[in-house]
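Trainee: below are the sequence and a predicted model; questions follow.
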Amino acid sequence: MSLLSLPWPGLRPVATSPWLLLLLVVGSWLLAHVLAWTYAFYNNCRRLQCFPQPPKRHWFWGHLGLMTPTEEGLKNSTQMVATYSQGFTIWLGPIIPFIVLCHPDTIRSITNASAAIAPKDDLSIRFLKPWLGEGVLLSGGDKWSRHRRMLTPAFHFNILKPYITIFNKSANIMLDKWQHLASEGSSRLDMFEHISLMTLDSLQKCIFSFDSHCQERPSEYIATILELSALVEKRSQHILQHMDFLYYLTHDGRRFHRACRMVHDFTDAVIRERRRTLPTHGIDDFLKDKAKSKTLDFIDVLLLSKDDLAQLPFLTMCVKESLRLHPPAPFISRRCTQDIVLPDGRVIPKGIICVITIIGVHHNPTVWPDPEVYDPFRFDPENSKQRSPLAFIPFSAGPRNCIGQAFAMAEMKVVLALMLLHFRFLPDHTEPRRKPELIMRAEGGLWLRVEPLNVGLQ
């Protein structure tokens, strides 16, 4: 290869090659980027000093391990919220800061921001994409806006009204199973298992018009969903496994790949079956058949008027207080694509990930007096008048709130009313331990003892 002679002032000509020139260019480019990143990092560190910070667990690992997905991690989080009631900074390792917000006044600037200014951060959703794809839950930008506009009309309350009958039928299948188990002496039941199956049954019937009979036989699908949830949460706690090429070489990575394939095959089979039957059984015929088979029991009588679910005010208060204590999604995160100014004048720098701790807002003693006490009357209309709308956000808030919250609230009220109509529920001797994964769960299940009410009347 020919050599180039480069004259340098005061030095003899130096012979070099094109490869050395390329190396110098690449090295200069890398050095410039490292210097730019270093400047931005230290500038952000300086700007983050206005946010308090709990003591670090380790000089290098920072606060890693402080807010683990365990009962102890939730208790640590609650203690930090009580100490830093507006919000605080935590560090995952030496270079990744998070701002944790836990008060309605501080989360307002994030929840009210557009989806372009405060999108979901890639760090939290990247692990979910092989499983859930890029639908309305995980997508961003124009794709998310388009999907959201398409789906919003499908979740209008008037559209949901015909689904009440489906909720009713799915709940009755579950209650019949409980009646059978109680008659055989099995009165101790895992509520999480049974409610999950009933919910899956309702969703498949409402969304796909598909009856999988998942409540009558073991569901591999539910077991796989729980496995995926646990694997995603476990991966988030191990920094080295954040790299895809390393993760998929591990045993957990191979399990995750197999589980994704299983749930995708299940969903594809449901869609194929619905596409096969749709041309011969149109949507109108489906809804007419459902209306004909409606059973006139306690709930159906209540649900005949337009404002049907409003006739269950105390049950609604109980549901909301339960969601306050144990929100389905304990945390959500957003990445700031520009500086965001909080009401008190502090600034969240561009590029920082904000964690809105929903469970922290709901347990913040400056927002909710005696936050650990179960008191449904907190949600009495008179008591709610002066409260910030952002004090209670079990389904998130702002433009990326949960699109299915009306669906979920309607199903919860219908199913709970039927459960309380037929059974008495007693606490089990096992103390439940919370386990926040993708959703809030109970470690080892949520066990209650059930007694059919007709037994007590005899």
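Mentor: That came through fine.
Trainee: contacts and neighbour counts: CA atoms only from here.
Mentor: Noted.
Trainee: can you pull out the strands in the stretch 51-200 of the chain?
Mentor: Counting by DSSP state E, counting those that start in this stretch, the stretch 51-200 of the chain has strands at residues 87-92, 96-101, 188-190.
Trainee: could you dump the ones you listed to JSON lines with mean neighbour count?
Mentor: Below are those laid out as JSON lines (neighbours: other Cα atoms under 10 Å):
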{"stretch": "strand 87-92", "mean neighbour count": "21"}
{"stretch": "strand 96-101", "mean neighbour count": "20"}
{"stretch": "strand 188-190", "mean neighbour count": "17"}
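Trainee: could I get these as CSV with distance to residue 45?
Mentor: Putting those into CSV (distance: least, Cα to Cα, whole Å) gives the following:
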stretch, distance to residue 45
strand 87-92, 10
strand 96-101, 9
strand 188-190, 47
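Trainee: among those, which comes closest to residue 251?
Mentor: Closest approach to residue 251 among the strands of the stretch 51-200 of the chain (Cα to Cα): strand 87-92, 24.4 Å.
Trainee: who does that closest one touch, helix- and strand-wise?
Mentor: Applying 3 or more Cα pairs under 8 Å, 6 or more residues apart in numbering; DSSP states H and E, we find strand 87-92 packed against strand 96-101.
Trainee: for the strand it packs on, what is the distance to the chain centroid?
Mentor: Chain-centre distance of strand 96-101: 18 Å, with Cα atoms, centre = their mean, to the nearest Å.
Trainee: who's in contact with it?
Mentor: 86-92, 107, 352-357 (Cα atoms under 8 Å, 6 or more residues apart in numbering).
Trainee: the residue lying closest to residue 125 once chain neighbours are set aside and residue 412: what is the separation?
Mentor: The shortest distance from residue 125 to any non-neighbouring residue, by Cα to Cα, 6 or more residues apart in numbering, is to residue 138 (6.5 Å). Residue 138 sits 25 Å away from residue 412 when distances are taken as Cα to Cα, to the nearest Å.
Trainee: next one: residue 120
Mentor: Relative to residue 412, residue 120 is positioned 27 Å away (Cα to Cα).
Trainee: which one's more surrounded, these two?
Mentor: Ranked by neighbour count (other Cα atoms under 10 Å), residue 120 and residue 412 place residue 120 first, with 22 against 16.
Trainee: before we go on, here's another structure to hold up against the first:
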Amino acid sequence: MIVVLWLTVALCVIVHWLYRVNKDYYIMAFFSRRVRTKDGRPVESIVPVPKGRTIFANCLDLYGKDHAGVFSYSRELSQRLGESYLQYGMGLPIFNIIDAENAENILNHPKLITKGLVYDFLQPALRTGLLTSTEKKWHARRKMLTPTFHFNILGQFQEIFQAESLKFVQQFQSQDESIVSLSDLIPRFTLNSICAGVFSYSRELSQRLGESYLEYGMGVPLLNIIDAENAENILNHPKLITKSLVYDFLQPALRTGLLTSTEKKWHARRKMLTPTFHFNILGQFQEIFRAESLKFVQQFQSQDESIVSLSDLIPRFTLNSICETAMGVKLDEMAEKGDRYREGIHMIEMSFIRRLSNPLLWNKTIYNWFAAKTYDAFLKTVHEFSSEIIAKRRILLEEELEHRRSTQTADDDIFGSRKKRFAMLDTLICAEKDGLIDHAGICEEVDTLMFEGFDTTSIGLIFSLMNMSLYPEKQELCYKEIEEHIDDNFDNLDNNQLSKLKYLEYFIKETMRLFPSVPIMARQTIQETELANGLILPERSQITIHIFDVHRNPKYWDSPNEFRPERFLPENCQNRHTYAYIPFSAGQRNCIGQKFAMQEMKTLIVVLLKKFRILPLIDPKTIVFNVGITLRTQNNIQVKLVRRK
């Protein structure tokens, strides 16, 4: 009893002493490795450091918040501080970036390519593919995959985009008017209560602080960036390529692919994959994009108007497109498995948010003991689906090679051939034969490419179609432009004609400014790192770039919450900070498939607008955002499709 009493007294004395030493940061922040400044000034003279809710710094700031609450918290903090800020959590500093200057610094930094630790949460599903890998593995995979996004290959996808778009529209053409649920078209993993709370927390903090800010949680500094200057600083920093610790939550799913890997692995994978996104290869994909878009629209053509729930249709469209273009496998006979795959991704995202909002589950051992088994079946579904895709493509590729051998046909240039369509997966299979990657590595990159290829694009399409309905005068400008350049039978719907649709591109860009598919991205330091703004971040500091807040920062955007595609006219972009608009990230770890995504989105929108007018069924003021791997809403977003006469 006496021992317990003395221990209690000692604990109280220690807590009181720590409080006297630093009343804002408290216990966990005191034991974290602290961010310093180059000239010895107080950190607070460069970035604000909002105090946490408890004596454990910022560790528990998100605890108990639902999805909207977490998103709102971050947004409010960014708006209140008005600049990038620093936090401390889980024994690590977290630098939150909301300005273009810091975003440019970070995204262009040659050593800041390692994803933040939150990406580890994705590895059970995505493993260590292009999204989660780093260093040599990422560089090798990126180099391997880049040619698969060559312009010629993307052109082949246009047929699929067009067919899917037409199939999508066809279901509404039997009606004069249709109400379409956009929310149902996005993947079936809208996360309601928890996601909304997380997003609300982040948003509220950003709005309240109004600048990038520093937090401390779980023993680490957490730097939150909401300005372009700090974003530039981070994204361009040569040593800041490692993703933050939350990306570890993705590793059971994505493993260590291009998204979650770092260092040598990331460099090697990036180098390997980059040629697969070459202009010529992307051009080959246009045929697929066009065919898939036409097939998509066709299902609505029997009605004059339709109220359509898009939550099932759009993800199916984008999943079909990514599988046929990047993987070289049609899903016609695997539609049911594709639905189970999307449901598995939904549950994996729930696991990610659960870990993100509960600091106790950040520890891998605790997570594996108490939570991981719940999601094992979904991980198995996701990985079995990707493995089947790989197996099917191996067979198809071997049959093609055998045919070439039997006919003594020389191999065509994969970037220029129109006889045989190139699949991005072919790059990985051929690299395996050359000893540059093994089967496990192929699985990592396929998991990553499929996840990023269908999910983020579907989010972009959802919000683009919603904005088409909300702004009819701008929809009409897009339609007139399409009428001028695209034939009614879509025979000329290729990359050359798509490039002429300038206003449509501005429209999509403005949509991605207000509704970036990935609202937050994160990095972490792997050694003590000095930033251009004078901050010295200790090893394992967490840096969060709040793209959602950078894109709405009034420092760079006049009336930032207004929808104005004209912002992206060349004359209006001249004096704007380059890193004020980063929907596809920036620097050496920028999105490898951004041209692929834009091409696919343009194709479906072209086919839809050719066939239908899009009318609104939602008040944008009622939208509640959820945090997730990608941007979500709690709302069931619907539009009405009215067939054009």
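Mentor: Good, I have the coordinates. Since the model is a prediction, treat every value here as computed from it, not as a measurement.
Trainee: I figured the residue nearest to residue 125 of structure 1 hits residue 129, correct?
Mentor: Yes: counting by Cα atoms under 8 Å, residue 138 of structure 1 does reach residue 129; the two are 7.3 Å apart.
Trainee: between these two, which one's more packed in?
Mentor: Taking neighbours as other Cα under 10 Å, residue 138 of structure 1 and residue 129 compare with residue 138 leading, 18 against 14.
Trainee: and that one, what's its match in structure 2?
Mentor: The alignment partner of residue 138 of structure 1 in structure 2, by TM-score structural alignment, is residue 260.
Trainee: residue 311 of structure 1 now?
Mentor: Using TM-score structural alignment, the partner of residue 311 of structure 1 in structure 2 is residue 500.
Trainee: which residues are in contact with that match?
Mentor: If you count contacts by Cα under 8 Å, 6+ apart, residue 500 of structure 2 has them with residue 485.
Trainee: distance of it from residue 482 of structure 2?
Mentor: Computed as Cα to Cα, the residue 500 of structure 2 to residue 482 of structure 2 distance reads 9 Å.
Trainee: show me where the stretch 51-200 of structure 1 has helices.
Mentor: 71-83, 104-111, 122-125, 129-132, 141-151, 157-160, 163-183, 191-208 (DSSP state H, counting those that start in this stretch).
Trainee: can I get the ones you listed in CSV including distance to residue 291 of structure 1?
Mentor: Putting those into CSV (distance: least, Cα to Cα, whole Å) gives the following:
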stretch, distance to residue 291 of structure 1
helix 71-83, 45
helix 104-111, 39
helix 122-125, 40
helix 129-132, 33
helix 141-151, 24
helix 157-160, 13
helix 163-183, 8
helix 191-208, 13
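Trainee: of these, which stretch is the most buried?
Mentor: helix 104-111 (a mean of 20; mean count of other Cα atoms under 10 Å).
Trainee: residues of the helix of greatest length in structure 1 that come out buried?
Mentor: Longest helix in structure 1, counting residues (DSSP state H): helix 18-47. Using 16 or more other Cα atoms under 10 Å as the test for burial, helix 18-47 of structure 1 gives residue 44.
Trainee: and the equivalent of residue 628 of structure 2 over in structure 1, what is it in contact with?
Mentor: Using TM-score structural alignment, the equivalent of residue 628 of structure 2 in structure 1 is residue 437. By Cα under 8 Å, 6+ apart, the contact set of residue 437 of structure 1 is 69, 229-230, 233.
Trainee: distance of residue 437 of structure 1 relative to residue 443 of structure 1?
Mentor: Applying Cα to Cα, the value for residue 437 of structure 1 to residue 443 of structure 1 is 10 Å.
Trainee: re earlier: so which of the strands of the stretch 51-200 of structure 1 is nearest residue 250 of structure 1?
Mentor: strand 87-92 (22.4 Å).
Trainee: touching the closest one from outside, list them.
Mentor: With contacts defined as Cα under 8 Å, 6+ apart, strand 87-92 of structure 1 is touched by 48, 51-54, 61-64, 81, 97-103, 106.
Trainee: tell me the SS of residue 493 of structure 2?
Mentor: coil (DSSP: H, G, I helix; E, B strand; the rest coil).
Trainee: so for it, what's the nearest residue that isn't a sequence neighbour?
Mentor: Nearest non-adjacent residue to residue 493 of structure 2, counting by Cα to Cα, 6+ apart: residue 486, 6.1 Å away.
Trainee: that neighbour: neighbouring residues, count only.
Mentor: Residue 486 of structure 2 has 20 neighbours, counted by other Cα under 10 Å.
Trainee: that one contacts residue 492, doesn't it?
Mentor: Yes: between residue 486 of structure 2 and residue 492 there is a contact under Cα under 8 Å: 6.3 Å.
Trainee: what is in contact with those two at once?
Mentor: What both residue 486 of structure 2 and residue 492 touch, as defined by Cα under 8 Å, 6+ apart, is an empty set.
Trainee: now do the strands in the stretch 501-645 of structure 2.
Mentor: Counting by DSSP E, counting those that start in this stretch, one finds strands in the stretch 501-645 of structure 2 at the ranges 520-524, 529-530, 535-537, 542-546, 612-616, 625-626, 632-633, 638-643.
Trainee: please identify the most buried of those strands.
Mentor: Mean neighbour count (mean count of other Cα under 10 Å) peaks for strand 542-546 among those, with a mean of 36.
Trainee: what span of structure 1 is it aligned with?
Mentor: Counting by TM-score structural alignment, strand 542-546 of structure 2 lines up with residues 353-357 of structure 1.
Trainee: please apply the same query to stretch 563-580 of structure 2.
Mentor: Going by TM-score structural alignment, stretch 563-580 of structure 2 sits over residues 374-391 in structure 1.
Trainee: so which bits of that stretch are buried?
Mentor: Buried-residue list, stretch 374-391 of structure 1, by 16+ other Cα under 10 Å: 376, 378-379, 390-391.
Trainee: export these to TSV and tack on distance to residue 255 of structure 1?
Mentor: Shown next, in TSV, are the buried residues of stretch 374-391 of structure 1 (distance: Cα to Cα, whole Å):
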residue	distance to residue 255 of structure 1
376	42
378	44
379	43
390	39
391	39
